[in-house]
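> predicted model and sequence follow; I will ask about them next.
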Amino acid sequence: MKYMTTAEIREKYLSFFEEKGCKRMPSSSLIPDDPSLLLTSAGMVQFKPYFLHVKEFDPAYIGSTTVQKCVRTNDIDIIGTTGRHLSFFEMLGNFSFGKYFKDEMCAWAYEFATEVLELPKEKLYFTVFENDDETIEIWKKLGVSEDHISRLGEDDNFWRAGPTGPCGPCSEIYFDQGPDFGCGSPDCAPGCDCDRFLEFWNCVFTQYDGQEDGTLAPLPTKNIDTGMGLERMAAIMQGVQSNYETDVMRDLISVGERLSGKSYKENAESDLSLRIIADHSRSVTFMIADGILPSNEGRGYVLRRLLRRAVMHAHKLGIEGAFLSNYVDAIVRLMGHVYPEVVDNRELVERVILSEEERFGVTLRQGQAYLADALEKLEGTVLDGATAFTLHDTYGFPVEITEEICADANITVDKEGFEACMDQQRERARAATKDDAEAAWSTYGGIHDDLLKELGATGFVGYDRLTATAEVKAVVKDGKRVESLAQGEEGEVVLGLTPFYAEMGGEVGDTGTIEAEGIKLQVVDTKAPAKGLVVHSVKVVEGSVHAGDTVRAIVDELRRKRITRNHTCTHLLHAALREVLGDHVKQAGSYVGPDRLRFDFTHFEGMTAEQISEVERVANNVIMQALPMNIYETSLDEARESGVTGLFGEKYGDVVRVVEAGEFSRELCGGCHVANTAEIGFVKIVSESSVGANVRRIEAVTSFDALDYMNKVESELKEAAAQLKVSMFDVSERTAANLEAIKVFEAEQKQAKKAAAEGSVAEYLESMVDVGYPLVIARIDGLDSGALRNTWDIMRSRMPKPGACVIGTVNDGKPVIMAAGTDEAVAAGFNAGALIKEIASNIKGGGGGKPTMAQAGGKDAEGMDAALDAARAHFNL
């Protein structure tokens, strides 16, 4: 067995199955095209449509082979504590959709393991499903001795998508690492919990359709779904005991060694931190490169948690300040040749990481303040688990850090309570998302998926024409297939082909009509609930529509034209933003409607007025050049090589559609566009705002909507000019002058009020009484909150010794009472908070505060005198 690098293993695997007739396909995005999955966590995710024959695979190939980047965080707290658990990993796979099955798969797996990798045959062990005699015979024919084959039960060697659906037996291949890794039991064998037998390859034979009664019906085709963990195989081929000691991971650990001055394998605590940072840095880099941005929910929350966990462990190692860009450099060097997205989006990755590191620095300080406050209020010597969990979940404090800080104050942490909170969070996470390959199948099988399997994809002809004659293929009402819809009813209609564009990529769906003799349907929306199936949401205006009817589909032309102007304009704005702000700008979402457009993009601070103006100028310059749009199809590889911009979160096939506006903008896009940029008229940005960490949003209007917007602005400006009695172009100058005059007036008024207050204070001090300390109870109307406090400050400074006051005021009909006292008055028995609670009911109000100062507002100004009398009675005056 010879040493092989991770890169060599990866290429040998892909080349091997490519030579067998499988099509080599790129890794899919970490953002899965599947609402049941938070992140892509297995190699089979992108092939589900082929397994279910919703989509047919290229007939020139017998199957596919990939290396899929995956992220799993179900066991995030275990990562780094063992040699196997990683949050980011690469899964080698090969897949067949009816073209080859057990005989070929087992033979090729054995060939690859023994001849390509040159693994010693005597160290290979195989497990099969307990009733799968067929696979046992196949392994034996290949030369595997019977004592190296184990039968295991359904929990280990029968794969299911769920209670029903695709399923089948599987066969796993193990590598014997030797007795030094074992448990010492004479019964130790594959399937044991110890580390002696390391499973590295799972071959799943998906051949059944599980029924509700528990029976197994044969699938139309027998499929192959395999997975080999690249890091695990690299550990075997490199003769190391842990995934973290393989070449790629060890290089990343060395980055941490350089930054921290620590040496790996010298201290268990620092080793854990070095492993966690090395692992999490890969997840963070690849997630951002695929368009995931930090947030407080969903994928963004997972990203933020991984990044913050890495930062906390860096602090434990003594690494201060921003540091993760050092890991990005290494990841680009080690893996950029396989995953070009980390190279293409390197600037974005580094900017997002830097911004998040700085943001987390603020959060850490807030967390430290939160913990300090909790410890100050703590009664006893045990910090409750809920507080420790809040620090962990909200502020990113690992419980170990909380324990260390508490230990310095001789306080322990309620770990049981903390773990209970963690368990509750895990349960919520499991309930909210199905984050494994098996659960991913559960979204298939609804009415729309059934229609897609039966009818196939809907032909779309709407790029070239807005009307088409088509057959009604299916009618749906209330989620069920029906024969017809009658006048007045609402439902869904599926046509054989359609000119209606289905909502996708931010562009809203078309509206219009579907007509025939005696039939008229109002199309109120168009969607694609199952990928490729276009569904028209309709209301029957006249007659009734039946499956099998021949109809005329007519798109609302004016609305479509307005949508196309806005869609093309999003492309121009995207390019203009990159030109003005930098190449880190990437689309992070959009909305394209008939009346407006919204464009979300990655950026790290609010745009200045000058930047917004410049983006407008650049985009309008392109519009007014009247550039013809060039739209064509090409291969995804050719599009990438030519530098065409692909958008985050989009899923592209082998053939892609390129939309070009001259040399200015080139993007992959399946939407509807103008033929010439001049059709847009002009664009006006109406707002710019933040929609999350590192994501900004601009909203804009084009064409007639832009003209309407400018006309409204001009009308408002003219009205303001008339009221100010200046020309329209002098409004800003006159407004500024008026504001300055108001500012001077308000300052003078404030000074006058202060002088008046000082004068009136002398009058009220004459009513001062001694209750063990000087006390003034007075009504001074017309004061706001600031003036109330100012009056107390003046009184306090003029009292013969430290005292207190109760002041009532009615300002614009609203009663407010304030009580205030010095520390000396409080020590002598004065309590502002208690007093306010006692007397506030007289003004039908409530309030409170500290012993030194409290305030209450109310609803009944007529009760003010009664409230002050109640205060006097409190002091027996």
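In hand now; what should we look at?
> please make it C-alpha for all contacts and neighbour counts, starting now.
Fine.
> now the strands for the stretch 101-250 of the chain?
According to DSSP state E, counting those that start in this stretch, the stretch 101-250 of the chain carries its strands in the segments 124-129, 149-152, 158-160, 165-176, 197-210, 216-229.
> which elements pack onto the second one?
What that stands for is strand 149-152. The helices and strands touching strand 149-152, judged by 3 or more Cα pairs under 8 Å, 6 or more residues apart in numbering; DSSP states H and E, are strand 124-129.
> how far is the strand it packs on from where the chain is centred?
Remark: strand 124-129 is offset 40 Å from the chain centroid, using Cα atoms, centre = their mean, to the nearest Å.
> next, the angle from it to strand 165-176.
Our comparison of strand 124-129 with strand 165-176, counting by axes from the mean of the first three to the mean of the last three Cα atoms, to 10 degrees, yields an angle of 160 degrees.
> the lengthiest helix in the chain: what's the following helix or strand?
As assigned by DSSP state H, the longest helix anywhere in the chain is helix 731-765. Counting by DSSP states H and E, the element after helix 731-765 in chain order, helix or strand, is strand 769-770.
> so which residues make contact with that following strand?
Outside of strand 769-770, the residues that reach it under the criterion Cα atoms under 8 Å, 6 or more residues apart in numbering are 775-776.
> same for whichever helix or strand comes after that strand, what does it pack against?
Where DSSP H and E defines the elements, the next helix or strand beyond strand 769-770 is strand 774-779. Contacts defined by 3+ Cα pairs under 8 Å, 6+ apart place strand 774-779 against helix 731-765, strand 804-811, helix 864-874.
> put this next to the first one:
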Amino acid sequence: MSTADYKTMTTAQIREDFLSFFESKGCKLYPSSSLVPDDPSLLLTNAGMNQFKEYYQGIKTMAEIGACSCQKCLRTNDIDNIGDATHLSFFEMLGNFSFGGYSKADAIAWAYDFITNPDHLGLPPERLYMTVFEDDDEAIELWHEQGVPYDHISRLGADDNFWAAGPTGPCGPCSEIYFDQGEEFGCGKPTCGPGCDDCNRFLEFWNLVFTQYDRQEDGSMPELPHRNIDTGMGLERIAAIMQHKSTNYDGDLLQSLIGVGVRLSGHAYGDNPSADRSLRIVADHARAVTFMIGDGILPSNEGRGYVLRRLLRRAVYHGRLLGIEGAFLSEYIGEVVRLMGDTYPEIQENRALIEGIVHAEEERFISTLDAGEKNLLDELHALEAGAQLSGEVAFRLHDTYGFPIDLTREICATSGHEVDMDAFNREMEAQRERARANANRDAWGAANDVWVALSDSYPATEFCGYDTNELDGAKVLALVSDSQVVDGASVGEEVSVVLDRTPFYAEMGGQVGDTGVLEGIGGAFKIEVRDTKLHAGGIVAHEGVVVQGTVGPGALCVAAIDVHRRELIRRNHTATHLLDAALKRVLGEHISQAGSLVAPDRLRFDFTHFEAVTAAELAEIEKLVNEEIFAAEPIVTQIMGIEEAKASGAVALFGEKYGDVVRVVSTGESDMPFSRELCGGTHAHSTAELGLFKIISESSVGSNARRIEAVTSEGALAYISERLTLLDEVATRLKCRPEDAPARVDALHDQARTAEKKLHEALTGANSGGIEEALASAIKLADYDCVVVRRDGLDAKGLREVWDAIRDKATGPIACVLATKTPEGKVALLAAADNKAVDAGFAAGKLIKELAGYVGGRGGGRPNMAQAGGANAQGIDEALAAARSALTQDC
């Protein structure tokens, strides 16, 4: 059967042609929905019909006769099979849909027209086969009316050709379209045909589902009020067919991604089945990871984030199997964006975010792999051939190193071992039981907590501090000391006081608790409040020390906060809102608050971001905040329903739970304020009260999270005054005016650099005595000489320069092993050789890996040059001794 009897089309051409075809039939084109579905019953979008669920249910109606889409999908239920010729984690699903708008006959007629019409796919009719549900005579006749011979139509059972939403509910027959790839793909059995499990001759590429029944609990299936059409054609599969290929991975998009792996690894695709599988896995997973992060999914240890992390780590591991060292997935991300960014602009717009998060995850997992793989390989070396790895060991790797069990199984399989999964699962269940027991203990501990008991006796403390700083007649409800309710407290005793109402703000949402004074009526007592905490049931505790008199339950007092301190806190809290808004404007909408501290002297703001914020970005952020301050915008607080607040664009904290009624704090009174957030904290009355905003630091606080610390008003003045004083001191020591200090520092730096250069040349130059001495001390091997020497004070670049000098000065085949303790106290190792020394057996990459452990590091490279770094400078001499021993033994 000829492979040239139909035309060739690219993936992009097929996608565009399909959507245009069904638009011409009156179907509305819907853009792909996010991989994060609106449907809470789904973890990830896994089918084209997901976004149309409400139309199927009749909750929504569609004005058009139907819909069409190209939906990005992700499925990982068969992740172990991904990498074969068929399975993918991420794929694109072409689909056309109807919710009573067009008929089953239309769907079949249009499908046949699209696949056979020379203006579209133009596939040869004789190579097309259809399957229908065994009782669906209607579908058989509809296909036959299009010209399909009866002998190209097969009846299959419910397992293959009947779709159901569940045991009850919408369901209906399916009709699948197959392409005959030719006898050479067949099993040769007389029974071979569409649906054959023994070969790949008949390739299914389009499924038409006719959802027309509503299955009842008694098994009866009355007709739905209207018949639905739900079709799905895998774009990768039809692309392979239209490009005269036989598998999903042979189409243009995935072949381009596989080509990245070929280039990075040096493995030719098609030469080695094991390497081919890894090339396919990395290509597939890299595309999936790109799209997941592009839709806002971030790596984590649960839910969608866990799926993302698992795919990413599996890709990294298979990259390592291919011999790709270090972080490499950004190469794939760039290719995914190049191939698909025009169709899916979200990956183009978020490319920097995607690459940053992936790179950070790669670096962390590479460290995990190094530690876990070493332990695993040690365990495998101790096993007899074919023996199982114990489940306890596999669990320890999982629990201690975070080493994924599926990677443990893959590594074991490559060494001819299996994992005792029964024992592993027992260990996992035991861990879950321990966690449940701890949770129960924690719950009982909380139940016995004094504050929980108080919350059963008293309502939540009423907060009056938005409108007043001092409250007269607050009633003492209870006193707590040393986690016990007490009847009273006297001078010198520390105590927590519960009032019925208070102007004191309890620490919450990052804002620190208020301080101040509780003073009994008539001077009966006085308590200095040093902090205010929120406890179970909304009970507020005023923590302080009694400085006058005696206090007991039932007493009345004046509750007065430290007004000046509160005003500073208000300003800094408003500044966090302005900072959040500015970060989103400068860095992007991926910014989300990950924690904060609002204190009187400073503010701290943690946010999701994948890389350090540049000086220019920080300057722009600072500028935007100060512009709002100088504009003297009023701070407007509104009380509204949660849905109304969200509709107004108010920013909610990720993971925060809100009641039905919320406070919305906005900068300015316009419909489009600079900042609008849901917030229960206290704020300035006008942005002008902040005076000045100054960022004092930016740093990392963990995986994909950054921290900015800043000051406002009095804090900003104190910070600037301190910096000016430091500048004056520096200028005095440099014996120059403050404005001349930078130039004076530059001059001193140039002098130091000149001195360093002279020293560097003395250590590395070809004409230095050190090079002559090194060559004279070289180990004389059979076919080449090898210089093994230590040169402290250099960096890795300096070691390469030493090698260049040695190679240029040598008169015969030469190699070297060089080491240095860098000026920063770290270790750099270099092994290098000319071509003749390599031909004689010198292997730099192998040798450097053996030496890296002595200095507490790792490294690698090619046979002619390899490098390593480490932190243990005390191991340098031992590493060089090991190098000498290895070289002489090999000789």
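Noted; the coordinates are in hand. None of these values were measured; they are calculated from a predicted model.
> in JSON lines, list the strands of the stretch 101-250 of the first structure along with distance to residue 794 of the first structure and mean neighbour count.
Output for those, formatted as JSON lines (distance: least, Cα to Cα, whole Å; neighbours: other Cα atoms under 10 Å):
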{"stretch": "strand 124-129", "distance to residue 794 of the first structure": "88", "mean neighbour count": "24"}
{"stretch": "strand 149-152", "distance to residue 794 of the first structure": "87", "mean neighbour count": "19"}
{"stretch": "strand 158-160", "distance to residue 794 of the first structure": "79", "mean neighbour count": "21"}
{"stretch": "strand 165-176", "distance to residue 794 of the first structure": "80", "mean neighbour count": "23"}
{"stretch": "strand 197-210", "distance to residue 794 of the first structure": "80", "mean neighbour count": "22"}
{"stretch": "strand 216-229", "distance to residue 794 of the first structure": "76", "mean neighbour count": "20"}
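> to residue 561 of the first structure, which of those lies closest?
For the strands of the stretch 101-250 of the first structure, distance to residue 561 of the first structure was read as Cα to Cα. The smallest value, 44.2 Å, belongs to strand 165-176.
> give the aligned range of that closest one in the second structure.
Aligning strand 165-176 of the first structure against the second structure (TM-score structural alignment) gives residues 169-180.
> with the first structure overlaid, how far apart is that stretch on average?
Stretch 169-180 of the second structure, aligned to the first structure and superposed, deviates on average by 1.2 Å (mean Cα distance after the TM-score superposition for the first structure).
> can you tell me which of the helices and strands packed on strand 774-779 of the first structure is most buried?
Of all those, strand 804-811 carries the top mean neighbour count, a mean of 23, counting by mean count of other Cα atoms under 10 Å.
> now it: which residue numbers in the second structure?
Aligning strand 804-811 of the first structure against the second structure (TM-score structural alignment) gives no matching residues.
> ok, now stretch 467-485 of the first structure?
Across the second structure, nothing matches stretch 467-485 of the first structure (TM-score structural alignment).
> so for that stretch, first residue to last residue, what's the gap.
The first and last residues of stretch 467-485 of the first structure sit 22 Å apart, counting by Cα to Cα, to the nearest Å.
> ok, stretch 397-415 of the second structure next?
By Cα to Cα, the extent of stretch 397-415 of the second structure from end to end equals 17 Å.
> buried stuff in it?
Applying a neighbour-count criterion of 16 or more other Cα atoms under 10 Å, one finds 397-398, 401, 403-405, 407-412 buried in stretch 397-415 of the second structure.
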